[in-house]
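Engineer: sequence? don't have it. structure:
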């Protein structure tokens, strides 16, 4: 129950960050950086009486219906929930904190902040095995009927939206929109990697037994032991290999430093670990 509540909380945090990044930073500057929110921003110029939240909601519902008709009920409950919740959050922000002008006069700064906040939210959703729906559905349709890879499909759709933004807001805003699409791709990947990064640690020490006990009983992690022989000394050593979280690695490193200052340690970043004590298989 506690884990379900945590997942539900993260789902709402991710949805709110996506909505807030768009509403506070991208929308006031007319930066349609792809996605269903970017498309709603373009459409808002033709239907100014409709709020952005309502436009996003209408587009979300239309795309969900098209998706169910053309590719079936392949969308998870989380994706459907976020597809509806994000436009309601945008609508709520419009009511609670109406904006009549951009927060600052520096469009580039607001582009960076908007993309960073929104992409962090999207990364949280992806990490929860969800998405914001929207143009993801169009990419799935292209993949289903034209065998186009999802990534390429999204890129084509976002590029088309930036072309619409250029025609609606001018070449400068169109260039900002294209830059935003590029930044989104890098930011989402970076944040997702940051969520799941662990440390693969290889340790050679004369006190391997003490290190094993610390890993197993203090850090409550597993370890693998194998015997290696030095190429120069011809001496045999026990090599301890373990995978730990970043904070656990700091504890392990400090412990080994006090135990055996002459120990030899190599560390590698591991961006995904599946199994007991880490992420589970979906």
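Structural biologist: Noted; the coordinates are in hand. Note that this is a predicted model, so its numbers are computed, not measured.
Engineer: hey, let's count contacts and neighbours off CA atoms from now on
Structural biologist: OK.
Engineer: hang on, residue 183 packs against residue 113?
Structural biologist: No - with contact defined as CA atoms under 8 Å, residue 183 does not reach residue 113; the gap is 10.8 Å.
Engineer: what does the helix or strand hosting residue 91 rub up against?
Structural biologist: Using DSSP states H and E, residue 91 falls within helix 77-96. Residues from elsewhere that reach helix 77-96 (CA atoms under 8 Å, 6 or more residues apart in numbering): 11-12, 15-16, 18-20, 23, 51-57, 60-61, 64, 129-134.
Engineer: Below is an additional structure, to be compared with the one above:
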């Protein structure tokens, strides 16, 4: 399968999963967790507008404005994801059962399923447009980071929904759903095989390296640096291990040199020998 066909198939699957989450959990329970889907949920409950149609009505002018500000290279995938998501919501709505009217369950399961869908869309280099485009424009025009712009816009949408529905509790639940969605998106994007990266500075790097290779079976890389205070050249080690090997790694370093300076950092996705294949 060609790359472009694989990407569009992945984007389509992701949008269908997202549409299912909206129809099954979020829309029927008035959980407007940000984005144009959140505003469309408000319009649906206030005036009976179809959610997908309302989303397209908002996404189209946003897309035109984004192209003018960001250029034509903004991406056909954006338009594709937006249209397929909007159509999926309205076409699937009559056939999608509402599994629960418990607000907490709807918040959590809707957030998880939305995160899976959105994560798939992003993983296959797509986007569902909406407030993503507005955030990109704000970033371009005013220099506000994408993350802050998107968070601000989504919180504004959630606040509007709470006011329209006359319920601060629904806004609080929507914030929970938004948080769950973003966490699941990160998990889908980065994969579950996260690991820990060790940066080790010691006067006994050769011994530590031998111990790591012998006892843990992990490869190591030597880096060379210079102390900012002393000006002395020194060796450093870099080694990536799985989460279950973290404590064994700490014990090994401590046993070899209890004065070593060690930095442990998250490595969200590790590709190559001993981890996920490229």
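Structural biologist: Cool, got the structure. In this text the structure is predicted, and so the values were computed from the model without any measurement.
Engineer: List buried residues within the contacts of helix 77-96 of structure 1.
Structural biologist: Neighbour-count burial (16 or more other CA atoms under 10 Å) applied to the contacts of helix 77-96 of structure 1 gives 11-12, 15-16, 18-20, 23, 51-53, 55-57, 60-61, 64, 130-134.
Engineer: Can you identify the element that follows the lengthiest strand in structure 1 toward the C-terminus?
Structural biologist: Taking DSSP state E as the criterion, structure 1 has its longest strand at strand 236-244. Next helix or strand after strand 236-244 of structure 1 toward the C-terminus (DSSP H and E): helix 246-259.
Engineer: Which strands or helices does that next one pack on?
Structural biologist: On a contact count with 3 or more CA pairs under 8 Å, 6 or more residues apart in numbering; DSSP states H and E, helix 246-259 of structure 1 meets strand 198-204.
Engineer: What residues of the following helix or strand past the strand it packs on count as buried?
Structural biologist: Downstream of strand 198-204 of structure 1, the next assigned helix or strand under DSSP H and E is helix 208-213. Within helix 208-213 of structure 1, the residues that qualify as buried are 208, 211-212, counting by 16+ other CA under 10 Å.
Engineer: repeat for stretch 250-267 of structure 1
Structural biologist: Buried residues in stretch 250-267 of structure 1, counted by 16+ other CA under 10 Å: 252, 256.
Engineer: Check the separation of the first and last residues in that stretch.
Structural biologist: The straight-line separation of the ends of stretch 250-267 of structure 1 (CA to CA, to the nearest Å) is 11 Å.
Engineer: tally of neighbours for the residue lying closest to residue 208 of structure 1 once chain neighbours are set aside?
Structural biologist: For residue 208 of structure 1, ignoring the flanking residues on the chain, the nearest one in space by CA to CA, 6 or more residues apart in numbering is residue 238 at 6.6 Å. Per other CA atoms under 10 Å, the neighbour tally for residue 238 of structure 1 reads 17.
Engineer: Any figure for the gap between residue 238 of structure 1 and residue 205 of structure 1?
Structural biologist: Note on residue 238 of structure 1: its distance to residue 205 of structure 1, by CA to CA, is 7 Å.
Engineer: Could you pull up the contacting residues of residue 129 of structure 2?
Structural biologist: Counted by CA under 8 Å, 6+ apart, residue 129 of structure 2 has contacts 59, 63, 78-79, 81-82.
Engineer: now do 7 Å
Structural biologist: By CA atoms under 7 Å, 6 or more residues apart in numbering, the contact set of residue 129 of structure 2 is 59, 78, 82.
Engineer: can you list contacts of the helix or strand hosting residue 246 of structure 2?
Structural biologist: Of the helices and strands defined by DSSP H and E, residue 246 of structure 2 is found in helix 246-256. Outside helix 246-256 of structure 2, the residues that touch it by CA under 7 Å, 6+ apart are residue 208.
Engineer: Against which helices or strands is the following helix or strand past it packed?
Structural biologist: Next helix or strand after helix 246-256 of structure 2 toward the C-terminus (DSSP H and E): strand 261-267. On a contact count with 3 or more CA pairs under 7 Å, 6 or more residues apart in numbering; DSSP states H and E, strand 261-267 of structure 2 meets strand 195-201.
Engineer: what's the strand it packs on in contact with?
Structural biologist: 235-243, 260-268.
Engineer: That one to strand 261-267, inter-axis angle?
Structural biologist: 160 degrees (axes from the mean of the first three to the mean of the last three CA atoms, to 10 degrees).
Engineer: and strand 195-201 of structure 2 with helix 246-256, angle?
Structural biologist: For strand 195-201 of structure 2 against helix 246-256, the angle by the same axes, to 10 degrees is 10 degrees.
Engineer: how far does strand 195-201 of structure 2 sit from the chain's center?
Structural biologist: Distance, stretch centre to chain centre, for strand 195-201 of structure 2: 24 Å (CA atoms, centre = their mean, to the nearest Å).
Engineer: the strands in structure 1, which residues?
Structural biologist: Taking DSSP E as the test, the strands found in structure 1 are 198-204, 224-229, 236-244, 264-270.
Engineer: what's the closest of the ones you listed to residue 147 of structure 1?
Structural biologist: Among the strands of structure 1, strand 264-270 comes nearest to residue 147 of structure 1, with 31.5 Å by CA to CA.
Engineer: For structure 2, give the helix that spans the most residues.
Structural biologist: Longest helix of structure 2, by residue count under DSSP state H: helix 168-190.
Engineer: Verify the contact between residue 55 of structure 2 and residue 35 for me.
Structural biologist: No - here residue 55 of structure 2 lies out of contact with residue 35, judged by CA atoms under 7 Å, at a distance of 9.2 Å.
Engineer: which residue sits closest to residue 117 of structure 1, ignoring its sequence neighbours?
Structural biologist: residue 21 is the one closest to residue 117 of structure 1 (CA to CA, 6+ apart), at 5.1 Å.
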